[in-house]
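here is a sequence with its predicted model. Questions after.
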Amino acid sequence: MAVSRRNFCGLVAFTPIALSAVTAPASATTERRPVVKLFSSNAPAEALSSTMAARVLPSDAVTMAPGNYLFAGQGFDCNRAGLYRFWDGGSSPIQSRLVMTKGGLYEFISGASWHHEHGTEDEQADFQAMANAGRTHKWRLRCGYIAGLMVWMLPQFGYQARKINLLTREERNGVDDGHIIFEVFHENKWKAWDLTNGVYFTLNGKHLSAAEIIDAGVLNCTRVRLDADDRYGASVAGKFCLGSYVDMMMNTPEEVDAWFARIFQSWSVG
């Protein structure tokens, strides 16, 4: 089962566990063994017992259907929802693919959260191209772009989704006055997800919408981690570097709480 650890916010996060590859025949020479990991809040899938039932890993999209896939000559069971990463043990780019299954919304979004950090390098108008940039590296996107990408992607799996604009009611400073997250209509209600921070919000075990978070007071809600990533990379030269900002302004639990309290004050559908 998944192993949990604490992140810088003191919140529970899940550590990925490696999937075992099919054992190769003994050889006089040492061969590189592929490494495949499932990143999600569920237990990892297990390796296939045979490569005969596996299909070739798709190369044209960042998402793939559940199934058994062939990678580096070995078969792997990729029938659970989440993010799969495939490494051949050498210098080739690590391949990443997201899988959605029936009932796998939380695992899919957890995988997307694992695969995102703040940045600008992958931002573009074409959502398909933006999504596919994630085949060989983490998406580097600002909040509006990662929220927009999820709102574009999730309806392909039958989910209704929308972007949510958050705005402070305090004096504006031109830097951290607002934020963009997204909501998914699930189990007869809207549920909010913040992939920039890698969290969703609950109160008494109930997953909340943006309106419910603000009504309850964000600091009265539990922030549930979607991943074990610190989330914040440096942006390219000439762009606002969120990594530096976080080091300066969100380096303690108290500073993180202050940021959430400032931002989660009003909301609108965007």
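Right, received. Where do you want to start? Numbers count the residues shown, from 1 in each chain.

use CA for all of it now, contacts and neighbours both
Noted.

what segments of the stretch 51-200 of the chain are strands?
When assigned using DSSP state E, counting those that start in this stretch, the strands of the stretch 51-200 of the chain occupy the ranges 55-56, 63-64, 67-71, 74-78, 82-87, 95-99, 116-117, 139-140, 160-167, 178-186, 189-194, 199-203.

which parts of the longest one are buried?
So that's strand 178-186. Residues 178, 179, 180, 181, 182, 183, 184 are the ones in strand 178-186 that count as buried (16 or more other CA atoms under 10 Å).

of the residues you listed, which is the nearest to residue 78?
Proximity to residue 78 was ranked across the buried residues of strand 178-186 by CA to CA; first place goes to residue 184, at 24.3 Å.

who's in contact with that closest one?
Neighbouring residues of residue 184 by CA atoms under 8 Å, 6 or more residues apart in numbering: 159, 160, 161, 162, 190, 191, 192, 193.

make it 6 Å
Residue 184 sits next to 160, 161, 190, 191 when contact means CA atoms under 6 Å, 6 or more residues apart in numbering.

so how far is residue 86 from residue 75?
Counting by CA to CA, to the nearest Å, the gap from residue 75 to residue 86 is 11 Å.

if you count surrounding residues, which of these two has more?
Between residue 75 and residue 86, residue 75 has the larger neighbour count (other CA atoms under 10 Å), namely 23 against 20.

can you tell me how far that one is from residue 98?
Spatial separation of residue 75 from residue 98 under the definition CA to CA is 17 Å.

same check on residue 263?
30 Å.

the two: who's more crowded?
Shown here are residue 263 and residue 98; by other CA under 10 Å, residue 98 has more neighbours (27 against 22).

show me what contacts that one?
Listed by CA under 6 Å, 6+ apart, the contact partners of residue 98 are 63, 82, 83.

structure B:
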Amino acid sequence: MSGMANARRVFQMVLALGGVLFLSCGQEVQAEADGPDAWRVVDVASEDVLNVRMGPGTDYAVIGEFAHDARGLQQVTCVPLVPREIFFEMSEAERAALPPRWCLMESADNSTRGWVAQRYLGEDFAVTGEDAAEQAPDPAQEAERLVQRLYRDHLQSMTGNMTSPLALERAGDFFTAPLAERMASEGLQADPLLDAQDSDITNLDIALDEERPMFRGLITVNADFRNFGQSRRAVVRLRYEKGEPRVIRIEHEAWTFE
């Protein structure tokens, strides 16, 4: 069965189940393999908390809470369970029809465990001490992962399940400070990631440039995808800013966002 056929089959199964995967009492579910090591709470006001519920939805009772700035959260699973490769093969309409995503999370000290809406979760890459020395991330690979997360979150934001990484409160996590400030002050006239007013994105593939991934301090990551069946490529240039990779420029066939 082709990848797209698989995607549509899974999509239909998700809709048939109402978008909810029920877990039997005591059953353990493995975390998604392609996720980060930890998560943090985002988009929650400093005077508020993130409710932790008994099940994946607001109809379930609140059984705990995470602080507005909680970090180091561990993800057990999320529903609907749509693997990344299948998500990227879905059409925009299919992604928009998916129910809101909820994740079963556990606090860093294991004291709180329950379901929260995924839109309030962001990846937590902070490592210190011995952990930092052991991981010693490769700069180019870190940049590649940042671009993968940028596009993934952007597509998910189109379904209403997440705040867009182009939004003021998140742009600084992906773009250099000057570019994030320009986005905030001038706004966006066009989609800098997809170069299209209307989109139906499938077959997204993001990888380091094979010929010259790093050159004179710049890292190049290519984002290849199909929009309404037409092959497109965005060339993303990054550099390190305060120890983190950040997007400095995105090049399209007819224009450049910088």
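Thanks, I have the structure now. What you see is a predicted model; the values in this text were computed from it and never measured.

TM-score of the superposed pair?
Once the chains are laid over each other, their TM-score by TM-score structural alignment, normalised by the length of structure 2 reads 0.32; 135 aligned residues with a CA RMSD of 5.7 Å.

what's the closest of the contacts of residue 184 of structure 1 to residue 116 of structure 1?
Of all the contacts of residue 184 of structure 1, residue 161 has the smallest distance to residue 116 of structure 1: 18.4 Å, by CA to CA.

neighbours around that closest one, how many?
Residue 161 of structure 1: 22 neighbours (other CA under 10 Å).

picking that back up, select, out of the strands of the stretch 51-200 of structure 1, the one closest to residue 35 of structure 1.
When these are ranked by distance to residue 35 of structure 1, counting by CA to CA, first place goes to strand 82-87 at 5.1 Å.

what sits up against that closest one?
Under CA under 6 Å, 6+ apart, the answer for strand 82-87 of structure 1 is 34-40, 94-99, 107-108, 111.

name the member of the residues you listed with the most neighbours.
residue 39 leads the contacts of strand 82-87 of structure 1 on contacts (other CA under 10 Å) with 31 neighbours.

now the helices for structure 1?
The residue ranges that make up the helices of structure 1, judged by DSSP state H, are 105-114, 127-132, 143-153, 210-216, 242-249, 253-263.

redo those as JSON lines? Include distance to residue 199 of structure 1.
Output for the helices of structure 1, formatted as JSON lines (distance: least, CA to CA, whole Å):
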{"stretch": "helix 105-114", "distance to residue 199 of structure 1": "9"}
{"stretch": "helix 127-132", "distance to residue 199 of structure 1": "21"}
{"stretch": "helix 143-153", "distance to residue 199 of structure 1": "13"}
{"stretch": "helix 210-216", "distance to residue 199 of structure 1": "13"}
{"stretch": "helix 242-249", "distance to residue 199 of structure 1": "16"}
{"stretch": "helix 253-263", "distance to residue 199 of structure 1": "12"}
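
can you say which of those is packed in most?
Burial of the helices of structure 1 is given as mean neighbour count (mean count of other CA atoms under 10 Å); helix 105-114 ranks first at a mean of 24.

what is the orientation angle of that helix with strand 82-87?
Using axes from the mean of the first three to the mean of the last three CA atoms, to 10 degrees, the inter-axis angle of helix 105-114 of structure 1 relative to strand 82-87 is 40 degrees.

now for helix 105-114 of structure 1, which elements pack on it?
For helix 105-114 of structure 1, the packing partners by 3 or more CA pairs under 6 Å, 6 or more residues apart in numbering; DSSP states H and E come out as strand 82-87.

quick check: buried residues in the strand it packs on?
In strand 82-87 of structure 1, the ones that count as buried by 16+ other CA under 10 Å are 82, 83, 84, 85, 86, 87.

how far away is the third one from residue 95 of structure 1?
Noted for residue 84 of structure 1: a distance of 8 Å to residue 95 of structure 1, by CA to CA.

do the same with the first one
For residue 82 of structure 1, the distance to residue 95 of structure 1 (CA to CA) stands at 14 Å.

ok so, going back, need the buried residues of strand 82-87 of structure 1 in JSON lines with distance to residue 255 of structure 1, can you?
What follows is the buried residues of strand 82-87 of structure 1, written out as JSON lines (distance: CA to CA, whole Å):
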{"residue": "82", "distance to residue 255 of structure 1": "31"}
{"residue": "83", "distance to residue 255 of structure 1": "30"}
{"residue": "84", "distance to residue 255 of structure 1": "33"}
{"residue": "85", "distance to residue 255 of structure 1": "33"}
{"residue": "86", "distance to residue 255 of structure 1": "36"}
{"residue": "87", "distance to residue 255 of structure 1": "37"}
